[in-house]
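> coordinates only, sequence not included:
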């Protein structure tokens, strides 16, 4: 446990507050806009396609988790029958990534949930969350959980709460900056100061 007060972060690292949230009963669907979106499950995602969409959605928020895996380790995860990967599409283009992880059933983790910058702010997040909640609870789960951090979109935490998730734990995460380890380009997430080694 950290003591009260400020704690130094090593150069070349980022620090964020991670909030864990859960839903213990299916939340009602929220009103949504009529959008020209489709949701397609990709049962055996090509790893290059997956990583391309992962970066497209997540680079502005320093998503790096899948980028640290070897190709074989990534395939083990995304080809697991209990890991459901979905692409949100608009006019034939991928504009969102949804990943539901049922490997610890009856829990389901909302492992990844995000939209490209062009799709943000039009109601697509609510559209996608309505479907995520329906798909997760259709599998007979008893708990749906997710985590977000202070490096994520500034509206993410409030969005999850409006969607029916309740915060239950908080952590501090300090990791090597993925821009300095070449997992993401140096110009990713310009809102997060890059403090070199």
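Here it is on my side, so go on. Note that the coordinates shown come from a computational prediction; the quantities given were computed from them, not determined experimentally.

> all contacts plus neighbour counts: C-alpha atoms, from now on.
Noted.

> what about the longest helix in the protein?
If you go by DSSP state H, the chain has its longest helix at helix 124-137.

> For that one, buried residues please.
124-130, 132-133, 136-137 (16 or more other C-alpha atoms under 10 Å).

> Name the nearest residue to the residue nearest in space to the middle of the chain, ignoring sequence neighbours.
Centroid check for the chain by C-alpha atoms, centre = their mean gives residue 112 as the closest residue, at 2.9 Å. Using C-alpha to C-alpha, 6 or more residues apart in numbering and skipping the chain neighbours, the partner closest in space to residue 112 is residue 99 (4.9 Å).

> which residues touch the one you found?
83-86, 110-113 (C-alpha atoms under 8 Å, 6 or more residues apart in numbering).

> Among those residues, name the ones in strands.
83-86, 110-113 (DSSP state E).

> what's the closest of these to residue 39?
residue 86 (6.4 Å; C-alpha to C-alpha).

> how close does that closest one sit to residue 36?
Taking C-alpha to C-alpha, to the nearest Å as the measure, residue 86 falls 16 Å from residue 36.

> here comes the other one, which I'd like you to weigh against the first:
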């Protein structure tokens, strides 16, 4: 066994890639939340949803993109964006990417932490698979990492996904860069010098 030190301000995660090649036979649990298709989200609207759902797990990839690059993805007709709602409050998101022929990627799927452990995640994953598996789709895939909610990987496997690859991802801590506020993801210790913007609390 060996260890490799990381510089302050840098993070590393183990990424697990999973796939399924046929529609799983899983029952759809009854849900109290609603899944609503977002017809067209502006870059700022998308970022607000992405931050609300993903900041507790340090999602930052889409926050690094300029408007043009982000619009090219989320404005593509083959990319479907949904918001999860409890009455009027938005509490989660689902993004399905059909840009590769015959495949669907669960690009982003998640709920706010306050809903953890209540069965909503199982409902959302079931809804995601129901939407992903279409006549022309032969493969559905997703990836998760060791910084995500610890229930994510077991949930994917229970749903029928098979792990086929692992990788190490290294990246600058988005809190240190000021992309996310310093108080995001307190379960992941922050090391490094904060910028003036990163020290501000989340709005």
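Yep, it's here. This one's a predicted model, so the numbers in the text were calculated from it and none came from an experiment.

> correct me, but the residue nearest to the centre of structure 1 touches residue 98?
Yes: Residue 112 of structure 1 is in contact with residue 98 according to C-alpha atoms under 8 Å; the separation is 5.5 Å.

> State the helix or strand in which residue 145 of structure 1 lies.
strand 143-149 (DSSP states H and E).

> Tabulate the buried residues of helix 124-137 of structure 1 in CSV, adding columns for distance to residue 179 of structure 1.
CSV is the format used below for the buried residues of helix 124-137 of structure 1 (distance: C-alpha to C-alpha, whole Å):
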residue, distance to residue 179 of structure 1
124, 28
125, 26
126, 30
127, 31
128, 29
129, 29
130, 33
132, 30
133, 33
136, 33
137, 36
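
> Of those, just say which sits nearest to residue 24 of structure 1.
Scanning the buried residues of helix 124-137 of structure 1 for proximity to residue 24 of structure 1, where the rule is C-alpha to C-alpha, the winner is residue 137, at 10.1 Å.

> Counterpart of that closest one over in structure 2?
In structure 2, the residue paired with residue 137 of structure 1 according to TM-score structural alignment is residue 133.

> Which residue is the nearest non-sequential neighbour of that match?
Sequence neighbours aside, residue 23 is the residue nearest to residue 133 of structure 2 in space, at 6.4 Å (criterion: C-alpha to C-alpha, 6+ apart).

> Could you do residue 47 of structure 2 as well?
residue 63 (6.5 Å).

> ok, the one you found to residue 5 of structure 2 distance?
27 Å.

> Pick out whichever of those two has more residues nearby.
residue 63 (19 against 7; other C-alpha atoms under 10 Å).

> Show me what that one aligns to in structure 1.
Using TM-score structural alignment, residue 63 of structure 2 pairs with residue 67 in structure 1.

> Now do the strands in structure 2.
Using DSSP E, strands in structure 2 cover 10-20, 34-38, 79-86, 89-97, 103-111, 139-145, 162-172.

> and of the ones in strands among the contacts of residue 99 of structure 1, the nearest to residue 178 of structure 1?
Once C-alpha to C-alpha is applied, the member of those that ends up nearest residue 178 of structure 1 is residue 112, at 17.5 Å.

> Compute the distance between the equivalent of that closest one over in structure 2 and residue 6 of structure 2, please.
Taking TM-score structural alignment, residue 112 of structure 1 has residue 108 as its aligned residue in structure 2. Per C-alpha to C-alpha, residue 108 of structure 2 is found 27 Å from residue 6 of structure 2.

> can you check residue 117 of structure 2 too?
33 Å.

> same question, residue 105 of structure 2
In terms of C-alpha to C-alpha, residue 105 of structure 2 sits 31 Å off from residue 6 of structure 2.

> Could you do residue 182 of structure 2 as well?
19 Å.

> Residue 94 of structure 2 too?
From residue 94 of structure 2 over to residue 6 of structure 2 (counting by C-alpha to C-alpha), the distance is 32 Å.

> Tell me which of those two has more neighbours.
residue 94 (24 against 10).

> Please pull up the equivalent of the more buried one in structure 1.
For residue 94 of structure 2, the residue aligned by TM-score structural alignment is residue 98.

> Quick check, that match in contact with residue 109.
No: in this structure, residue 98 of structure 1 is not within contact of residue 109 by C-alpha under 8 Å, at 11.0 Å.

> Correct me if wrong: residue 116 of structure 1 contacts residue 90.
No: using C-alpha under 8 Å, residue 116 of structure 1 makes no contact with residue 90, being 11.1 Å away.

> Between these two, which has more neighbouring residues?
Taking neighbours as other C-alpha under 10 Å, residue 116 of structure 1 and residue 90 compare with residue 116 leading, 19 against 15.

> Please name the nearest non-neighbouring residue to that one.
Nearest one to residue 116 of structure 1, counting by C-alpha to C-alpha, 6+ apart, is residue 57 at 4.7 Å.

> Can you find the partner of the one you found in structure 2?
Aligned by TM-score structural alignment, residue 57 of structure 1 pairs with residue 53 of structure 2.

> for that match, what are its contacts?
Residue 53 of structure 2 touches 91-93, 110-112, counting by C-alpha under 8 Å, 6+ apart.

> next one: residue 78 of structure 2
By C-alpha under 8 Å, 6+ apart, the contact set of residue 78 of structure 2 is 97-99.
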